[in-house]
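Asker: show me the folded form of this:
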Amino acid sequence: MDVEDLFPENPLEPTVAYIGISQTPFTVPWAKGRVQLCTGFNSRRTQSDDLFINRAAFQDIAAIPFQYRECQITSIRDESGSSIASSYENNNFAISASVGGSFLGASGRGTYEKNTRDNRNQSNITVRADHVCGQIEVSRIPQLAKDAVTLLNTSADPINEFRQKYGDFYVAGCRVGAVNNTTISGELTNKSSFEEMHAELKVKVVLATFEKSIHEVSKSASNIGGLNVVAFDSLTDFYSNFTALTYEDSLKADGVAVANKEKAMTIANRAADVLLREFSIGREQNTYIHQGVVDRLCDRGLVTELQLAPFATLREYQSILWRRYSWERFKQLE
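Answerer: Below you'll find the predicted structure:
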């Protein structure tokens, strides 16, 4: 398959298959459930294939130690319709959508991201809050399994056969934290006037300003064609999709949006509290954990992103192929 065949229809919305060509690490949103670190992923998979490959390319992955590194990062962003279309989250979700949205699955976050992406060109206001408490990484890269080594040494097409059997990427780590999003949109007939109103109101992180903006947009939208509020909070597993067609309903929508925005303002403290109270993580900067803890973090909704790395960057993988190709080249020169 040529590069041209894998080039995305929209260059601003990359696909997993296209990213796989460059064999560089990438990050995807995660909200589906448990995931085994060091498990394989095939960037050329079809939507009917399992998301991850059950066959392990590494030796004894159940015994691999992981390290948690604290890195407290909070981001709260206000976006309008024009910026949503090209935002990092939209591109990140596009990667997931290219494999059927499998990285987010039928979760509240997945439903929220799909709704926002599908309506990203409408007149809307979105407030996104993300907090990263830390990152879980493989403390040491394990050796390749004997069968994987044999395949690389003997296969007529080692790279493609390895990808088909074990994948071309593996889950190298994950980010632990929380996500909170609120989107307010209206089916407005005059988008330019909406954008002027949005610029004038200057929706900021400050809650009072945000409340005023919602109120003004609610009145306008309810008079012209409706107001929709979609809200999500990963720590409370909260998801709401509320459509208001009357002014009275729009006041209820205001309440949903403002309440979720209050959660966004405290996302860092809430995430750190859950991590410390339920997992005793946070007292020390670097902590060693095992897969069982990763499973519990996934169950709690605290794993927000997965980091995928290519097998091709592993020293052992490269060394095996280099020795093989060097020997084959030497034999040809005899």
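
Asker: from here on, just use CA atoms for contacts and neighbour counts.
Answerer: Will do.

Asker: could you pull out the strands for the stretch 1-150 of the chain?
Answerer: Taking DSSP state E, counting those that start in this stretch, the strands of the stretch 1-150 of the chain run over residues 26-29, 40-41, 66-80, 124-138.

Asker: in JSON lines: those strands, plus mean neighbour count and distance to Arg315.
Answerer: Output for those, formatted as JSON lines (neighbours: other CA atoms under 10 Å; distance: least, CA to CA, whole Å):
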{"stretch": "strand 26-29", "mean neighbour count": "19", "distance to Arg315": "19"}
{"stretch": "strand 40-41", "mean neighbour count": "26", "distance to Arg315": "17"}
{"stretch": "strand 66-80", "mean neighbour count": "17", "distance to Arg315": "19"}
{"stretch": "strand 124-138", "mean neighbour count": "23", "distance to Arg315": "15"}
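
Asker: who wins for proximity to Glu278 among these?
Answerer: Among the strands of the stretch 1-150 of the chain, the nearest to Glu278 by CA to CA is strand 124-138 (14.0 Å).

Asker: re the thing from before, out of the strands of the stretch 1-150 of the chain, nearest to Ala148?
Answerer: strand 40-41 (12.1 Å).

Asker: from the contact counts, what lies against the closest one?
Answerer: strand 169-186 (3 or more CA pairs under 8 Å, 6 or more residues apart in numbering; DSSP states H and E).

Asker: list the buried residues in the strand it packs on.
Answerer: For strand 169-186, the neighbour count (16 or more other CA atoms under 10 Å) marks 169-186 as buried.

Asker: structure for this one too, so we can compare:
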Amino acid sequence: MSLLRDVDLWGAFPNTRDCQPYIYRSVNARAMEIRYITVIAYLIALMGEMSAQSHVRVDTIPSVTGAGHLYLSLEVPLGEMHIKSSGVCGLNVGRFASHDSMLAPFYETQLDTFGNLVCHMSLVKNQLIPRDPTARTAVSNSHRFREQLYDMESYTSTEIPQTEFLPDPELSTDLYLNLGMGAARLDFSDLNLHNASVNSAFSDIVILYDRPNKQRMEQLEVRTAKGDVMVKNVELARADLVTIQNNWGDTQVVLGDRGNGKSTIYLKTGMGSTTLIVKKDQPVQIVLRAGIFTSLNISDRFKRSPNSRGILVNAAFEADPANATKVICQNDFGDITIIETD
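Answerer: Coordinates of the predicted model:
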């Protein structure tokens, strides 16, 4: 029996078979050949990486030429979730791996009236996948995801499924990610995100940047009920506003010195620790909102603002306040640790 299941370059998704002619209509034969070879080689590499799994599915969503924007909604109620750039202009790749065939990804794709590509992926039990791909469109994403979480309670396999989505790095994207129980490693490096929202029930979340987002982002938002959250090199998100709200768990944020614009970061922890690590060359102003059950561990490199006891600044802020990042740290029960590194 083949290790690969339902692998279909153009037919794995509703409404994507029609995308093929749009992709190649304005491309000369030489470029088309190079692109075809690149896509095939990329998919073969993806399949090879997961050949040890007994149930693997690899799907592609071509970005329609002329689509101005991608609205990408991903719902993963169980298991590990990975996101990173596909590295290929015009190509979105979804892949799923599990040792059994009870779970499968279900996709809906369409173009809206404004020419934007709308893609929704949800991880569901095989028997729950509707035959009519439009049957679920009338149900709100939040209500649908809540139903999926309840249904996963009856999933008895001890195997943790793995889901990965590799977005088109060139297409401007609004990302909405709903997570249930598991973990997520989200490498947003070199993507073209306009907005990103991550909502989690009981998952640990790691967001990484080693290259900047390709456009100025409006908002990066992370909300979790219970779990640990880590965001590395948050300045490379190039977001006007970063909101991380963790009701129960530890939050760690690394703010480097490679940003090129002012931003506001709001860190709120209900019960747990909040750790902020700042590079010394990054101008930063920190507003502390500590509860009566919160302890503070502040590096001696930070100075109290003369105008307010609850505001801290570093030496880089005093040298360049106009380009400073403002960080608001709120913690109800736990501790706040602020470190400056070289």
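
Asker: could I get the TM-score for this pair?
Answerer: After superposition, the two chains reach a TM-score of 0.24 (TM-score structural alignment, normalised by the length of structure 1), with 139 aligned residues with a CA RMSD of 6.6 Å.

Asker: returning to that earlier point: how about JSON lines for the strands of the stretch 1-150 of structure 1, with distance to Lys114 of structure 1 added?
Answerer: Below are the strands of the stretch 1-150 of structure 1 laid out as JSON lines (distance: least, CA to CA, whole Å):
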{"stretch": "strand 26-29", "distance to Lys114 of structure 1": "12"}
{"stretch": "strand 40-41", "distance to Lys114 of structure 1": "23"}
{"stretch": "strand 66-80", "distance to Lys114 of structure 1": "16"}
{"stretch": "strand 124-138", "distance to Lys114 of structure 1": "14"}
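
Asker: nearest to Ser213 of structure 1, out of those?
Answerer: Per CA to CA, nearest to Ser213 of structure 1 of these: strand 124-138, 9.3 Å.

Asker: got the angle for the closest one vs strand 66-80?
Answerer: Between the axes of strand 124-138 of structure 1 and strand 66-80, defined by axes from the mean of the first three to the mean of the last three CA atoms, to 10 degrees, the angle is 170 degrees.

Asker: next, count neighbours for Glu147 of structure 2.
Answerer: 12 (other CA atoms under 10 Å).

Asker: how near is it to Lys125 of structure 2?
Answerer: Distance, Glu147 of structure 2 to Lys125 of structure 2, by CA to CA, to the nearest Å: 12 Å.

Asker: check Thr341 of structure 2 too.
Answerer: 47 Å.

Asker: packing partners for the helix or strand that contains Glu318 of structure 2?
Answerer: Using DSSP states H and E, Glu318 of structure 2 sits within helix 315-319. Here helix 315-319 of structure 2 touches strand 284-298, going by 3+ CA pairs under 8 Å, 6+ apart.

Asker: in the strand it packs on, what counts as buried?
Answerer: Those would be Val284, Gln285, Ile286, Val287, Leu288, Arg289, Ala290, Thr294, Ser295, Ile298, for strand 284-298 of structure 2 by 16+ other CA under 10 Å.

Asker: helices or strands next to it in the packing?
Answerer: Against strand 284-298 of structure 2 (3+ CA pairs under 8 Å, 6+ apart) you get strand 311-313, helix 315-319, strand 325-341.

Asker: so for Leu177 of structure 2, which of the ones you listed sits nearest?
Answerer: strand 325-341 (24.1 Å).

Asker: flag every buried residue along that closest one.
Answerer: In strand 325-341 of structure 2, counting by 16+ other CA under 10 Å, buried: 325-340.

Asker: just curious, which of the residues you listed is nearest to His194 of structure 2?
Answerer: Distances from His194 of structure 2 to the buried residues of strand 325-341 of structure 2, taken by CA to CA, are shortest for Thr325, at 19.4 Å.

Asker: wait, doesn't that closest one sit right on Val278?
Answerer: No: shown here, Thr325 of structure 2 and Val278 do not form a contact pair, counting by CA atoms under 8 Å, at 10.5 Å.
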